[in-house]
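Q: Sequence and predicted structure, then a few things I'm wondering about:
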Amino acid sequence: MARQLRINLDLLLVQRKMSLSELAQRVDITLANLSKLKCGRAKAIRFTTLLAICEALDCKPGDLLDLE
């Protein structure tokens, strides 16, 4: 069985008491693209975007991405 990548964006947003739209503004990414990432429908993410999300959420990439 193939392993899957799980995105923990919902959990991090709740822990940080931040909305998806607030994160989109802080990271300067469209709400639609951020929503795709949150729902696991994104095919790729740029390292610069990943870094910006981690900075905005004060986390590490391993907190955001998990391999199942």
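A: All right, it came through fine. Numbering: from 1, shown residues only.
Q: CA only for contacts and neighbour counts going forward, please
A: Will do.
Q: And the strands in this structure?
A: 5-7, 65-67 (DSSP state E).
Q: Rebuild those strands as JSON lines, extending it with mean neighbour count.
A: Output for the strands of the chain, formatted as JSON lines (neighbours: other CA atoms under 10 Å):
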{"stretch": "strand 5-7", "mean neighbour count": "15"}
{"stretch": "strand 65-67", "mean neighbour count": "12"}
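Q: here comes the other one, which I'd like you to weigh against the first:
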Amino acid sequence: MGIVVNLDVMMAKRKMGLTELAGKVDITLANLSILKNNKARAVRFSTLEAVCKALDCQPGDILEYVPDGE
């Protein structure tokens, strides 16, 4: 499976919606939705930094490595 994005989990913990986070991170709703739904092929460090700042979390709270077969 590789890298899994747990953005929806962190957003729920912080009680923050997609629109609010998109505004704080200055990213389009479409691009944030792609990231949230594990459809992104890459993420810029600047975007990851902005998301972590907005959600008051660490990159490891959002990104998780899951070996194939799990």
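A: Everything's here; your move. All of these numbers come straight from a predicted model, not from anything done at the bench.
Q: Just tell me which of the strands of structure 1 ends up closest to Gly40 of structure 1.
A: strand 5-7 (6.4 Å; CA to CA).
Q: what's the closest one packed up against?
A: Counting contacts by 3 or more CA pairs under 8 Å, 6 or more residues apart in numbering; DSSP states H and E, strand 5-7 of structure 1 packs against strand 65-67.
Q: which residues of structure 2 does the strand it packs on align to?
A: Using TM-score structural alignment, strand 65-67 of structure 1 corresponds to residues 63-65 of structure 2.
Q: With stretch 10-21 of structure 1 instead?
A: Under TM-score structural alignment, the match for stretch 10-21 of structure 1 is residues 8-19.
Q: So what touches the match of strand 65-67 of structure 1?
A: Stretch 63-65 of structure 2 has contacts (CA atoms under 8 Å, 6 or more residues apart in numbering) with 2-7.
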